[in-house]
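A.B. asks: this is a predicted model, with the sequence first.
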Amino acid sequence: MNNQSVVFFLMGPTAIGKSSLALEIKARFPQIELLSVDSKSIYQGLDIGTDKPKKEDLCKNFYRLVNIVQPQNVYSVIDFYNDATREIKNIIDSGKIPLLVGGTMLYFKTLINGFASLPPSNPLIRDYIFNDLFLGKKKKLFSMLKKIDKKSSKKIHKNDIQRVLRAVEVFFVSGGKSLSQLTEESIHIKLPYKIFQFGLVPHNKDFLYKKIINRFNNMLELGFENEVRRLYQRTDLTLACPSINSIGYRQMWHYIQKKCTYQEMINSTIQATRQLVKHQLTWLNNWPDILLVRDNQVNILIQKIERILTNNI
């Protein structure tokens, strides 16, 4: 096998330890380059709440697709596909091997299956739909989705406001064509590489949930509130921005607006993170062609990568 045609995927739920494992893998195999698959780490200024790698790790290891978008902007799945495929090619052309690391399963799925050709997202239209037409009511927005696109409403969780809003937006800007209809009509392009997929899963869910609590408490100690307050002071950021309307930032934003107590903010963030983890694990457990490795047996994964790199698969 030609190693330059190999691409590694490392997926896993929030707080499982993907980033530290990726750094360990890169230290052991210098031919590997890291590429982030995280829908929030792309944003500049969202550092503590996204648990980004430390600045020295980012500089030393050249973690691609981190800090590439201003937080007021919308970054679509197609944007990620275009950026990721470009960076994968750049890495391979340089004689290195890409290791894609993250927990945004939709991004990974898009790389595997290709993407549908959809109208570009427009933040002004999204803001109008959500705040003017539906008065910021998530239930009303989801009810609309069920009326215009039953297939998408069965695939998108009612609390995944960004995906619900995107599906409704597509209907409005495409002249009445649903997201599922456009997806079925579109041509899908797949990556021309040999992809090896690994999933890091918890050996004990309760232990992972404790890590989630400790992780968020550590964020608070590192100054997460001050980070969000700096974002809150900007006039170009609102909860309509995908960057702000994300786990942790949304709850802290509400606290700053005095819509909840400090403890309610903490409880809500931890609960939302746990729900995200359950969703991520569901994706992984139904993911085809993947090697699932428990987080206390990472040597199995490292040994597998070594065998692939030495052509002894």
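C.D. replies: Structure received. Numbering: from 1, shown residues only.

A.B. asks: when you work out contacts or count neighbours from here on, use the C-alpha atoms and nothing else.
C.D. replies: Will do.

A.B. asks: now the longest helix seen in the chain: buried residues?
C.D. replies: In the chain, assigned by DSSP state H, the helix with the most residues is helix 262-285. Residues of helix 262-285 classed as buried: 265-266, 268-274, 276-277, 280-281, 283-284 (neighbour count, 16 or more other CA atoms under 10 Å).

A.B. asks: again, but for stretch 10-22
C.D. replies: Result for stretch 10-22 [16+ other CA under 10 Å]: buried residues 10, 11, 12, 13, 14, 15, 16, 17, 18, 19, 21, 22.

A.B. asks: can you name the next helix or strand after the longest helix of the chain?
C.D. replies: Sequence order places strand 290-294 as the next helix or strand after helix 262-285, per DSSP states H and E.

A.B. asks: elements contacting that following strand?
C.D. replies: Using 3 or more CA pairs under 8 Å, 6 or more residues apart in numbering; DSSP states H and E, the elements in contact with strand 290-294 are strand 194-201.

A.B. asks: and the contacts of the strand it packs on?
C.D. replies: Identification of contacts with strand 194-201 by CA atoms under 8 Å, 6 or more residues apart in numbering yields 5-13, 16, 18, 281, 284, 289-295, 301.

A.B. asks: what about versus this one:
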Amino acid sequence: MAAAVARQRHDPESGRDLSPVLMLMGPTAAGKSGLALALAERVPVEIISVDSAQIYRGMDIGTAKPSAAERARVPHHLIDILDPSDSYSAARFAAEARVLIEQIRQRGRVPLLVGGTMLYFRALLHGLSELPPADPSLRARLQALAREHGWPALHERLRRVDPVTAARLHPNDRQRIARALEIVELTGKPASALHGPAGKPALEGRVLRFALVPERRAELHARIDQRFEQMMRQGFLDEVRRLWSRGDLRTDLPSMRAVGYRQLWAHLDGRLTLDEAVAQGKAATRQYAKRQLTWLRGEPGLSVLDSDRADPVATILDALEQDRGGMRRGCAPGV
């Protein structure tokens, strides 16, 4: 099977020989990384991380980053590419992922994109519509409203005008709430509408998309709590302390807004006890998983995998074999 899957397929539309692109998405703690590594034992893949926190160096434990040994077994990309003081974007991810997909295909291997940052997946598949530039005066007015009424109040305001975007944002996600409200005021349209398809999909060839989603929500919550406790035993607090001690990082940076990091940062600032920070970190992770699941439900064409009911590796291998046969018969590529 592995050798057969590694062979490239002729794409009748582009005239090029292309291997399929595999996408494995799902909520945090669902087991995506473990499934990807298990798949790598059967298929010659290279993994592209689709995670907006694993891109940062020094943020290893709290992002559940693949270990050095795991990355030595299977090539991984878009991990440890930025300092936590830097920012990244969905558009930049899409551009860099497209280059990597082409390079991996040229090596005769299968690109496997794994992660839970759903906006990155959407940007890669559909592109992003051009958004208006920031308006400093409007942003200042929104900041003033937030100081007066609080960010949850602005989140509620966003929910009334753009419920899709509000559903995936935490009520205290200041930067993204402000940007979403700014877009509505500048364009008269919700950000969710502008993040829709923008012309031709960015990828050539077949794209096989899978979502790893435990059927029982209680099981996912238990996994989240257990993983957070394991991270604490592994030294998560010391990891955050090293970042906190640098002196050049702020809580409004995208890196420090990652779940778990902002709660432990609040503990180091003296605003929460350690028990409170851990409890809030677990709760924030569960809320993040809920937003990921909401996004997944709105994505058509996903093959949903439940590791509690079936063997997801076998399911993906079957899909790859069917794809190989379909391309041999001249089926048109698509998502």
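C.D. replies: Now that the structure is in, tell me what you want to look at. Not measured: the values here are computed from a predicted model.

A.B. asks: give me the TM-score for this pair.
C.D. replies: The TM-score (TM-score structural alignment, normalised by the length of structure 1) is 0.85; 305 aligned residues with a CA RMSD of 3.0 Å.

A.B. asks: on that earlier part again, which bit of structure 2 covers the longest helix of structure 1?
C.D. replies: The alignment of helix 262-285 of structure 1 onto structure 2 (TM-score structural alignment) covers residues 274-297.

A.B. asks: likewise for stretch 73-90 of structure 1?
C.D. replies: Going by TM-score structural alignment: stretch 73-90 of structure 1 matches residues 86-103.

A.B. asks: how about residues contacting the matching stretch?
C.D. replies: Here stretch 86-103 of structure 2 makes contact (CA under 8 Å, 6+ apart) with 21, 48, 52, 77, 111, 119-121, 123-124, 127-128, 202-203, 253-255.

A.B. asks: try it again at 7 Å.
C.D. replies: Outside stretch 86-103 of structure 2, the residues that touch it by CA atoms under 7 Å, 6 or more residues apart in numbering are 111, 119, 120, 123, 124, 254.

A.B. asks: and what of stretch 318-327 of structure 2?
C.D. replies: With CA under 7 Å, 6+ apart as the contact definition, stretch 318-327 of structure 2 has outside contacts at 5, 9, 10.

A.B. asks: residue 207 of structure 1 -> structure 2?
C.D. replies: With TM-score structural alignment as the criterion, residue 207 of structure 1 pairs with residue 219.

A.B. asks: tell me which helix or strand its match sits in.
C.D. replies: Residue 219 of structure 2 belongs to helix 217-234 when assigned by DSSP H and E.

A.B. asks: same question, residue 84 of structure 2
C.D. replies: Using DSSP H and E, residue 84 of structure 2 sits within no helix or strand.

A.B. asks: just give me the neighbour total for it.
C.D. replies: Residue 84 of structure 2 has 22 neighbouring residues, counting by other CA atoms under 10 Å.

A.B. asks: one more: residue 255 of structure 1?
C.D. replies: When neighbours are counted by other CA under 10 Å, residue 255 of structure 1 registers 18.

A.B. asks: so which residues make contact with the helix or strand containing it?
C.D. replies: Assigned by DSSP H and E, residue 255 of structure 1 belongs to helix 249-256. Helix 249-256 of structure 1 is contacted from outside by 49, 225, 228, 239, 244, 260, 261, 262, 265, 268, 269, using CA under 7 Å, 6+ apart.

A.B. asks: mind running it again at 10 Å?
C.D. replies: 46, 49-50, 224-229, 231-232, 238-239, 242-245, 248, 257-270, 272 (CA atoms under 10 Å, 6 or more residues apart in numbering).

A.B. asks: after superposition, how close is the longest helix of structure 1 to structure 2?
C.D. replies: When structure 2 is superposed, helix 262-285 of structure 1 averages 1.5 Å from its matched positions, counting by mean CA distance after the TM-score superposition for structure 1.

A.B. asks: now the most centrally placed residue in structure 2: how far from residue 246 of structure 2?
C.D. replies: Nearest to the mean C-alpha position of structure 2, by CA atoms, centre = their mean, lies residue 117 at 1.4 Å. Plainly put, residue 117 of structure 2 is 27 Å away from residue 246 of structure 2 if you go by CA to CA, to the nearest Å.

A.B. asks: in structure 2, which spans are strands?
C.D. replies: For structure 2, applying DSSP state E gives strands covering 9-10, 17-18, 21-25, 45-50, 76-77, 110-115, 207-212, 303-305.

A.B. asks: residues near the aligned partner of residue 245 of structure 2 in structure 1, how many?
C.D. replies: Aligned counterpart of residue 245 of structure 2 in structure 1: residue 233 (TM-score structural alignment). Neighbour count for residue 233 of structure 1, taken as other CA under 10 Å: 9.

A.B. asks: what's around residue 313 of structure 1, how many residues?
C.D. replies: 10.

A.B. asks: same check, this time on residue 108 of structure 2
C.D. replies: Per other CA under 10 Å, the neighbour tally for residue 108 of structure 2 reads 17.

A.B. asks: swap in residue 43 of structure 1?
C.D. replies: 24.

A.B. asks: same thing with residue 318 of structure 2?
C.D. replies: Quick note: residue 318 of structure 2 (other CA under 10 Å) scores 13 neighbours.

A.B. asks: just tell me what it corresponds to in structure 1.
C.D. replies: Aligning on TM-score structural alignment places residue 318 of structure 2 opposite residue 304 in structure 1.

A.B. asks: with residue 121 of structure 2 instead?
C.D. replies: Under the alignment (TM-score structural alignment), residue 121 of structure 2 pairs with residue 108 of structure 1.

A.B. asks: repeat that for residue 24 of structure 2.
C.D. replies: Mapped onto structure 1 by TM-score structural alignment, residue 24 of structure 2 lines up with residue 10.

A.B. asks: just residue 43 of structure 2 next, same as before
C.D. replies: Using TM-score structural alignment, the partner of residue 43 of structure 2 in structure 1 is residue 29.

A.B. asks: what's the answer for residue 178 of structure 2, then?
C.D. replies: Counting by TM-score structural alignment, the partner of residue 178 of structure 2 is residue 165.

A.B. asks: can you verify my assumption that its match contacts residue 129?
C.D. replies: Yes: at 7.9 Å, residue 165 of structure 1 and residue 129 qualify as touching, with contact defined as CA atoms under 10 Å.
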